[in-house]
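Asks: pasting a predicted model and its sequence here:
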Amino acid sequence: MVRADAAGPVRISPWAPEDFWLLRRENTPEMTRFLGGPESEEKLVGRQQRYEALSAREPSAGRMFRVDLRESGEGVGSVGFWERDWQGEPVYEAGWGVLPEYQGRGLAVAALTELLSYARTHGDRATVHAFPGTDHPASNAVCRRAGFSCLGEVDFMYPPGVPHPSFDWHYRLR
């Protein structure tokens, strides 16, 4: 497991209106290949509004964060967690994305580790789940390297109404 500390390669900050450019950069065929493809401009604007609203709620409800390189301040991606019910239990779900030119450097693992530290401090749910597709080895590796345990394969609905074979990764906060 990667440990979060002040010297880590990234810092996370709550999603803000000026972060829409990053959401647009993440809305490419390459970045959304495992998520059902790029969204329309209308859906992207709605996603921006949801990200801002989530980050304006109480911290235990979850947060979306911009991921920046600690040294340069460059925005390189996003990471977040939100409330959901999974198999009759209140949990958090986590998701992330790192821009292609920054992938392969461990930044997603570092961002997810920072996120887990935040959720442990501010959250009120016992576990965080992530559901990368079985066909997405990089995201499954991020879960493994961040200390999640794989609970097995599930048919996860994403986009809503579309079953996608995924792994259910679990991280215990408490």
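Replies: Arrived safely, thanks for sending.

Asks: CA atoms for contacts and neighbours, from now on please.
Replies: Will do.

Asks: and the contacts of the longest strand anywhere in the chain?
Replies: Criterion DSSP state E: the longest strand present in the chain is strand 75-86. Residues outside strand 75-86 that contact it (C-alpha atoms under 8 Å, 6 or more residues apart in numbering) are 22, 26, 54, 61-69, 90-99, 102, 111-112, 115, 119, 128.

Asks: how about the secondary structure of residue 95?
Replies: Following DSSP: H, G, I helix; E, B strand; the rest coil, residue 95 is assigned to strand.

Asks: burial of it, as a residue count?
Replies: Using other C-alpha atoms under 10 Å, residue 95 has 18 other residues around it.

Asks: look up how far residue 20 lies from it.
Replies: Residue 95 sits 17 Å away from residue 20 when distances are taken as C-alpha to C-alpha, to the nearest Å.

Asks: residue 159 now?
Replies: Distance from residue 159 to residue 20, by C-alpha to C-alpha: 21 Å.

Asks: out of the two, which sits in the busier spot?
Replies: Taking other C-alpha under 10 Å, residue 159 and residue 20 do not tie; residue 20 has more neighbours (18 against 11).

Asks: contacts only, for the spatially most central residue of the chain.
Replies: Nearest residue to the geometric centre of the chain (C-alpha atoms, centre = their mean): residue 95, 2.1 Å. By C-alpha under 8 Å, 6+ apart, the contact list for residue 95 reads 79-81, 130.

Asks: second structure follows, compare the two:
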Amino acid sequence: MVERARGVRVEIEPWGDGDLQLLRRLNAPEMTEHVGGPESEEQVLARHERYLRIGGMFRVVLPEGEPVGGVGYWERTWRGETVYETGWGVLPPFQRRGIAAAAVTAVVERVKAERKHRYLHAFPSVGNPPSNALCRKLGFSLLGECDFEYPPGSTMRCNDWRLDLAAG
């Protein structure tokens, strides 16, 4: 799927065996400061295996073929309802170019086409202004702050953003 944002064209391609190195790059301290810091190599390998299994994870690729991030969606039970959750990350040299917006827009189009769940949620840390701004820009509604267990065993304060997939 190809999306454009501010003149930037990106593609999202299914996460594959060869994307482990990209995941390692996304595990850098500057990429993980709002989600508890970098994971161990063992945790990265386990995450890579999960990404391969869940089917809703994608690498974000520029037209020239360079992978610059990851984006995805998965099912979660949230407040008694099955919803989709989304998450993303774009490598620092490629941030602030509209790439994340285009990638998340591509995910939104995919989940809308599935017509399976009404809502897509994002849970960025309250201390992550760029991710919260992206949610606002893409039309997610801020439902408020919440405590969220992430990484497992730790509680982080997040904003609960929700996009109504049935809305126009």
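Replies: Yes, it's here. Fair warning: this is a prediction, and the values are worked out from it, not measured in the lab.

Asks: can you flag the buried ones in the contacts of strand 75-86 of structure 1?
Replies: 22, 26, 54, 61-69, 91-99, 111-112, 115, 119, 128 (16 or more other C-alpha atoms under 10 Å).

Asks: can I assume residue 66 of structure 1 is in contact with residue 17?
Replies: No - with contact defined as C-alpha atoms under 8 Å, residue 66 of structure 1 does not count as touching residue 17 (11.0 Å).

Asks: which residues of structure 1 fall in strands?
Replies: 10-14, 62-69, 75-86, 89-98, 127-130, 149-157, 163-172.

Asks: the shortest one vs structure 2, average offset?
Replies: Overlaying structure 2 shows strand 127-130 of structure 1 at a mean distance of 0.5 Å from the equivalent residues (mean C-alpha distance after the TM-score superposition for structure 1).

Asks: swap in the fourth one?
Replies: Plainly put, strand 89-98 of structure 1 ends up 0.4 Å away from its match in structure 2 on average once the two are laid over each other (mean C-alpha distance after the TM-score superposition for structure 1).

Asks: that strand vs strand 75-86, what angle?
Replies: Compare the direction of strand 89-98 of structure 1 with that of strand 75-86 by axes from the mean of the first three to the mean of the last three C-alpha atoms, to 10 degrees and you get 160 degrees.

Asks: in structure 2, what residues pair with strand 89-98 of structure 1?
Replies: Alignment of strand 89-98 of structure 1 against structure 2: residues 81-90, by TM-score structural alignment.

Asks: quick one: that stretch to chain centroid distance?
Replies: Remark: stretch 81-90 of structure 2 is offset 6 Å from the chain centroid, using C-alpha atoms, centre = their mean, to the nearest Å.

Asks: run a quick neighbour tally on the equivalent of residue 161 of structure 1 over in structure 2.
Replies: Aligned by TM-score structural alignment, residue 161 of structure 1 pairs with residue 153 of structure 2. Residues contacting residue 153 of structure 2 under the criterion other C-alpha under 10 Å number 6.

Asks: do residue 158 of structure 1 as well
Replies: Residue 158 of structure 1: 16 surrounding residues under other C-alpha under 10 Å.

Asks: and residue 118 of structure 2, by the same measure?
Replies: Per other C-alpha under 10 Å, the neighbour tally for residue 118 of structure 2 reads 17.

Asks: residue contacts, it?
Replies: The neighbours of residue 118 of structure 2, taking C-alpha under 8 Å, 6+ apart as the test, are 83, 164-166.

Asks: kindly recompute the last result at 6 Å.
Replies: Applying C-alpha atoms under 6 Å, 6 or more residues apart in numbering, we find residue 118 of structure 2 in contact with 165-166.

Asks: so what corresponds to it in structure 1?
Replies: Checking TM-score structural alignment: residue 118 of structure 2 goes with residue 126.

Asks: could you measure its match against residue 115 of structure 1, distance?
Replies: 14 Å.

Asks: cool, residue 150 of structure 1 as well?
Replies: Taking C-alpha to C-alpha, one finds residue 150 of structure 1 at 19 Å from residue 115 of structure 1.

Asks: do the same with residue 68 of structure 1
Replies: Note on residue 68 of structure 1: its distance to residue 115 of structure 1, by C-alpha to C-alpha, is 13 Å.

Asks: now stretch 24-35 of structure 2: buried residues?
Replies: In stretch 24-35 of structure 2, counting by 16+ other C-alpha under 10 Å, buried: 24, 26-27, 31, 34-35.

Asks: which two among those are spaced furthest apart?
Replies: Maximum pairwise distance in the buried residues of stretch 24-35 of structure 2, criterion C-alpha to C-alpha, is 16.6 Å, between 24 and 34.

Asks: number of residues surrounding the residue mapped onto residue 165 of structure 2 from structure 1?
Replies: The alignment partner of residue 165 of structure 2 in structure 1, by TM-score structural alignment, is residue 173. Residues near residue 173 of structure 1, counting by other C-alpha under 10 Å, number 15.
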